[in-house]
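Engineer: Got a predicted structure plus its sequence, pasted below:
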Amino acid sequence: MTNRNALTVLGRSNSSNVQKVMWLLDEIEQPCVRVDMGGQFGGNKEADYLAKNPNGVVPTLIHGDVVVWESNTILRYLANHFRANGLYPTDSVGRSWVDRWLDWQLSSLAPASRNLFMRIIRTPADQRRPDAIEEARAQNAELFGLLDRFLERSEYLGGASFSIADIAVGPLAYRWFTLPVERPHYNNVQRWYDALCKREAFRKHVIEIGLS
């Protein structure tokens, strides 16, 4: 019989999308089993996995009989199910602030971050193209500049308190601050990132994993 409360995350620990799910689960103190999947572990293109997640990417959340895919949808699902209202407001205005940054992370920051990451970390040194790296670096710098201007008037992305919006963007901020590229000094992004670095769950599921 299926344990209706059991939580399983399918996905490798060095995926930024898996990291944010694991980070949230730690923040809300919900134990789970994580199964290595995707990347060097494979398995995400096999029929059994595709029956759960037709996109064949990670992560996939299994919660009893419920299967959820798309990382930011998983964040919303977990916050709603476990009533983590402090991390995902129930009022329409507060929720809209969190939702817009979740969407921005997926539509704008994630593609730019992935380009920079892939062109450095996943490309052999002798095959790296400085012009392509610079193009991606400049795009990320522009996006973090946008973030910096917003954070000039807000403590966190969703407002005065930490939320799943910060969890969604945090792993990509780690990459930005860790990749060997030149970065403009954005005071507000730095202050926000320093606050994330003080959170044990962020250190455990993002910083300690490193770049690979």
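Structural biologist: All right, it came through fine. Residues are numbered from 1 along each chain as shown.

Engineer: From here on, just use CA atoms for contacts and neighbour counts.
Structural biologist: Will do.

Engineer: What is the burial count for the residue nearest to residue 32 when sequence neighbours are not counted?
Structural biologist: Distances taken as C-alpha to C-alpha, 6 or more residues apart in numbering place residue 7 nearest to residue 32, at 4.8 Å, with adjacent residues excluded. Residues lying near residue 7 (other C-alpha atoms under 10 Å) number 20.

Engineer: got the contact list for residue 7?
Structural biologist: 31, 32, 33, 61, 62, 63, 64 (C-alpha atoms under 8 Å, 6 or more residues apart in numbering).

Engineer: Thought residue 61 was touching residue 67, still the case?
Structural biologist: Yes: at 5.7 Å, residue 67 counts as touching residue 61 under the criterion of C-alpha atoms under 8 Å.

Engineer: And these two? Which one has more around it.
Structural biologist: Applying other C-alpha under 10 Å to residue 67 and residue 61 shows that residue 61 carries more neighbours, namely 27 against 15.

Engineer: one more structure, for comparison:
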Amino acid sequence: MLKIWGRASSVNVQKVLWAADELGLTYRRIDAGGKFGGLDTPAYRALNPNGLVPSIEDADGTVVWESNAILRYLAARYGSGRLWPEDPVRRAEADRWMDWALTVIGEPMRILFWGFVRDPVHADGNAMAQAEDRLGEYWARFDAWLAGRGAFVAGDALSMGDIPVGCQMQRWSAFPIARPRLPALEAWHRRLQERPGYRKWVMVEME
């Protein structure tokens, strides 16, 4: 059976849990990180030398860490033609937005998360205001990509590319900030909210 290490409140763990549900996989989640600890034990460091979550161990003993690498592995192994687009052009589109969720919106999203949720006492108001403005611009770029292209990131079917961006979108929609009107983005988010795995793992209160 597939094992998934990580607390369910982690956005990176949520990616993996949602993907596993989309693929209909049987798995066991093991609480780790945050209040559960366990990341500095020799056993966990042997699994993931970085001491971060998520990590997975597949039924055949394959170990993968780094959330986007896990998504690509699960999609390629269990979701070819579904989460893993067979067309290399579509797959590149999915790949691109997966990486965008880390390299472009990841840092300003982190600033707002820490300021509103994790450590509001020490929040840097200027940094948060800048992050809010930057995110409005960045999400507008994604909205422009979605407009007229299909229901999801890489066409008419959900792919691995929707998952990291969709997890960040849920958090952005919950922050008490001003957001620009982005119709294509909002319609895409509504489509995600119809998916059971998204509702179960991603549409939860932030901790």
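Structural biologist: Perfect, I can see it now. Source: prediction; values computed, not measured.

Engineer: that older thread, hmm, which of the contacts of residue 7 of structure 1 are common to structure 2?
Structural biologist: Retained in structure 2 (both residues aligned by TM-score structural alignment, their matches' C-alpha atoms under 8 Å) from these: 31, 32, 33, 61, 62, 63, 64.

Engineer: So which of the residues you listed is surrounded by the most neighbours?
Structural biologist: Neighbour max across those (other C-alpha under 10 Å) = residue 61, 27 neighbours.

Engineer: sorry, back to before: show me what the residue nearest to residue 32 of structure 1 aligns to in structure 2.
Structural biologist: Aligned by TM-score structural alignment, residue 7 of structure 1 pairs with residue 2 of structure 2.

Engineer: State the distance from that match to residue 84 of structure 2.
Structural biologist: In this view, residue 2 of structure 2 and residue 84 of structure 2 are 19 Å apart by C-alpha to C-alpha, to the nearest Å.

Engineer: returning to what we had before: narrow the kept ones among the contacts of residue 7 of structure 1 to those in strands?
Structural biologist: Taking DSSP state E, the ones among those that sit in strands are 33, 61, 62, 63.

Engineer: Residue in structure 2 paired with the second one?
Structural biologist: When you say that, I think you mean residue 61 of structure 1. Aligned partner of residue 61 of structure 1 by TM-score structural alignment: residue 56.

Engineer: Which residue, other than its chain neighbours, is closest to that match?
Structural biologist: residue 4 (4.6 Å).

Engineer: Checking my notes, that neighbour in a strand, right?
Structural biologist: Yes: when classified by DSSP: H, G, I helix; E, B strand; the rest coil, residue 4 of structure 2 is found to be part of a strand.

Engineer: show me the contacts for it.
Structural biologist: Counting by C-alpha under 8 Å, 6+ apart, residue 4 of structure 2 makes contact with 27, 28, 29, 30, 54, 55, 56, 57.

Engineer: close enough to count as contact, the first one and residue 1?
Structural biologist: Translated: residue 27 of structure 2. Yes: if you go by C-alpha under 8 Å, residue 27 of structure 2 and residue 1 touch, sitting 5.7 Å apart.

Engineer: The match of residue 61 of structure 1: what's it in contact with?
Structural biologist: 2, 3, 4, 5, 62, 63, 64, 65, 70.

Engineer: The second one: neighbour count?
Structural biologist: To tie it back to what came earlier, the one meant is residue 3 of structure 2. Count around residue 3 of structure 2 with other C-alpha under 10 Å applied: 17.

Engineer: circling back: possible to save the contacts of residue 4 of structure 2 as JSON lines with distance to residue 89 of structure 2?
Structural biologist: Shown next, in JSON lines, are the contacts of residue 4 of structure 2 (distance: C-alpha to C-alpha, whole Å):
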{"residue": "27", "distance to residue 89 of structure 2": "31"}
{"residue": "28", "distance to residue 89 of structure 2": "34"}
{"residue": "29", "distance to residue 89 of structure 2": "33"}
{"residue": "30", "distance to residue 89 of structure 2": "36"}
{"residue": "54", "distance to residue 89 of structure 2": "28"}
{"residue": "55", "distance to residue 89 of structure 2": "28"}
{"residue": "56", "distance to residue 89 of structure 2": "28"}
{"residue": "57", "distance to residue 89 of structure 2": "30"}
